[in-house]
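*Asks:* Compute the structure for the input listed below.
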Amino acid sequence: MNVRLSRLRRPLAALFAAAAAGLALLALRPAPPPSVRVLAAARDLPAGRTLTPSDLRPVNLPPGSVPSGALRSRAAGRVLAGPMRRGEPLTDARVVGAALLRGYGSGTVATPVRMADADATRLLHPGDHIDVLTTQAPSDPLEATQQQGPARIVVSSVPVVAVPPPDEDGPQEEGALIVLATDRAQAAALAGAGAPLSLTITTL
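*Replies:* Just a heads-up that it's a prediction; the model follows:
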């Protein structure tokens, strides 16, 4: 029995020494750097997309690299105000909501406007500044099919904050919807500018 213990003593001592060395290395290993988990785009995403869980993935960022307003949860179902690149962190300014108007000053409101030229509207991006014009109908109904009245600027150099995509499941209307950052007087002028199909745009 003593002979057997004598033979095992050296391998056991070596095993215990190796385990002690491993624990010492673990103790000396530096702790992982601090990080903050936020949501980022899982792929390139277009403006106006209604976010789904598969569009986003969690990423860990150093605290100093986390953008202001970064979203950490509950983003599914929200609508993107602008396009996003894969891996880009999602912030409150990227989705349709009150944060869209951040930086525009007090008294600014989000004003939806339906533009007559859907093809031209597709060229717009959030941040573009535009003029909105309306064409007055001729006073003589007989001339309505021959010519249009003079164009009139309704609002000038207003920024685009969102370009929602067409609603394929909703009513099919002519033109396309955009959202502008305006003051209340401009919003009232746009609301009273006449039929939506009389509106055109000029990109600045």
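*Asks:* going forward, measure contacts and count neighbours with C-alpha atoms only.
*Replies:* Noted.
*Asks:* All the helices of this structure, residue numbers only.
*Replies:* Residue ranges of the helices in the chain, as given by DSSP state H, are 2-28, 118-121, 184-191.
*Asks:* please give me the structure for this one as well, since I'd like to look at both together:
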Amino acid sequence: MGRLLSRGLLGRRRRILAAVLAALAMACAAIGLRPDTSSVTVLTAARDLPGGVLTAADAVPVALRPGTAPDGVLRPGTPVAGRMLAGPMRRGEPFTDVRLLGPDLLAAHRPGTVATPVRVSDPDSARLLSPGDAVNVLASPADWDGSEPARSIAEGVTVLALPADESGRGALIVLAATPEQAAELASAQSGGRLSITMAALRR
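*Replies:* Have a look, this model is predicted:
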């Protein structure tokens, strides 16, 4: 009779243990299926943006899953109105520090690099560019007839931004230049016209 009692107690304990383990398994499964409600809110483009000066209506807050936001992303409350967008953005694309003209845009370049706006005579060639491209800048007289070659005044300079420009006078681009190159570019475009060719990126 003692053996039967022991077996009964052992069986009961096993049933209780099995029930506890089953409850734990169900709880773990429920936790695993529960949607992750945590998120990080960032500023994104409210519409397709061509570049140029931003307004407050150009940025909207959007919640992203943790780990999906890019480095340097701008959070709600960051002022963007009046700042210059470095290049075109698609609707829903997050704003980051390097997408806006300012000190952060030059952070990846050598100390002393300056953002230099120049106007090139051929807007069609400028439309082929994107921020990060490297270009060579050529200068020629305003009345250039092609009888003499244009002179190179800056080689392998990086395009920082392509601001929207409706002046109809060529195309405006912003380059990462040395102070010496910036002075040469300013002098050349004051009395002539500038053109560009694509350059291989320096490694």
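*Asks:* buried sites along stretch 104-123 of the first structure?
*Replies:* By neighbour count with 16 or more other Cα atoms under 10 Å, stretch 104-123 of the first structure contains the buried residues T108, V109, A110, T111, P112, V113, R114, M115, A116, D117, T121.
*Asks:* can you tell which of the helices of the first structure is closest to L45 of the first structure?
*Replies:* Closest approach to L45 of the first structure among the helices of the first structure is made by helix 118-121 (18.5 Å; Cα to Cα).
*Asks:* ok, average deviation of the closest one from the second structure?
*Replies:* Comparing helix 118-121 of the first structure with its match in the second structure after superposition yields a mean distance of 2.0 Å (mean Cα distance after the TM-score superposition for the first structure).
*Asks:* where do the strands sit along the first structure?
*Replies:* 36-41, 56-61, 109-115, 129-135, 151-162, 176-182, 199-203 (DSSP state E).
*Asks:* Stretch 92-105 of the first structure aligns to what range in the second structure?
*Replies:* Aligned using TM-score structural alignment, stretch 92-105 of the first structure spans residues 97-110 in the second structure.
*Asks:* quick check, distance from the matching stretch to the centre of its chain.
*Replies:* Computed by Cα atoms, centre = their mean, to the nearest Å, the chain-centroid distance of stretch 97-110 of the second structure equals 11 Å.
*Asks:* Residues touching it, excluding its own?
*Replies:* With Cα atoms under 8 Å, 6 or more residues apart in numbering as the test, stretch 97-110 of the second structure has contacts from 72-74, 83-87, 113-115, 160-161, 176.
*Asks:* Same question for stretch 62-75 of the second structure.
*Replies:* By Cα under 8 Å, 6+ apart, stretch 62-75 of the second structure touches 38-44, 61, 94-98.
*Asks:* how about a cut-off of 7 Å?
*Replies:* Identification of contacts with stretch 62-75 of the second structure by Cα atoms under 7 Å, 6 or more residues apart in numbering yields S38, S39, V40, T41, V42, L43, T44, P94, F95, T96, D97.
*Asks:* Tell me the buried residues in that stretch?
*Replies:* V62, A69, V73, L74, R75.
*Asks:* Map the first one onto the first structure.
*Replies:* Counting by TM-score structural alignment, V62 of the second structure lines up with V59 in the first structure.
*Asks:* What of the fourth one?
*Replies:* With the correspondence set by TM-score structural alignment, L74 of the second structure lines up against L71 in the first structure.
*Asks:* And its match, how close does it get to V38 of the first structure?
*Replies:* From L71 of the first structure across to V38 of the first structure, the span is 6 Å (Cα to Cα, to the nearest Å).
*Asks:* can you check L197 of the first structure too?
*Replies:* Separation of L197 of the first structure from V38 of the first structure (Cα to Cα): 42 Å.
*Asks:* quick one: which of those two has more around it?
*Replies:* V38 (20 against 16; other Cα atoms under 10 Å).
*Asks:* wait, what's in contact with whatever residue of the second structure lines up with the more buried one?
*Replies:* Under the alignment (TM-score structural alignment), V38 of the first structure pairs with V42 in the second structure. With contact set as Cα under 7 Å, 6+ apart, V42 of the second structure has these partners: P61, V62, A63, V73, L74, R75, P76, P94.
*Asks:* swap in S121 of the second structure?
*Replies:* Each residue near S121 of the second structure by Cα under 7 Å, 6+ apart is listed here: G170, A171, R193, L194, S195.
*Asks:* and with 8 Å instead?
*Replies:* By Cα under 8 Å, 6+ apart, the residues touching S121 of the second structure are R169, G170, A171, R193, L194, S195.
*Asks:* and which of those is nearest to L54 of the second structure?
*Replies:* For the contacts of S121 of the second structure, the nearest to L54 of the second structure is A171 (18.9 Å; Cα to Cα).
*Asks:* residue in the first structure matching that closest one?
*Replies:* Aligned by TM-score structural alignment, A171 of the second structure pairs with A176 of the first structure.
*Asks:* Can you tell me the number of residues neighbouring that match?
*Replies:* Residues near A176 of the first structure, counting by other Cα under 10 Å: 22.
*Asks:* close enough to count as contact, it and R114?
*Replies:* Yes: between A176 of the first structure and R114 there is a contact under Cα atoms under 8 Å: 5.3 Å.
*Asks:* what do the two both touch?
*Replies:* Here A176 of the first structure and R114 have no joint contacts, going by Cα under 8 Å, 6+ apart.
*Asks:* Let me have the strands of the first structure in JSON lines, adding distance to L15 of the first structure as columns.
*Replies:* Shown next, in JSON lines, are the strands of the first structure (distance: least, Cα to Cα, whole Å):
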{"stretch": "strand 36-41", "distance to L15 of the first structure": "40"}
{"stretch": "strand 56-61", "distance to L15 of the first structure": "38"}
{"stretch": "strand 109-115", "distance to L15 of the first structure": "71"}
{"stretch": "strand 129-135", "distance to L15 of the first structure": "73"}
{"stretch": "strand 151-162", "distance to L15 of the first structure": "66"}
{"stretch": "strand 176-182", "distance to L15 of the first structure": "70"}
{"stretch": "strand 199-203", "distance to L15 of the first structure": "76"}
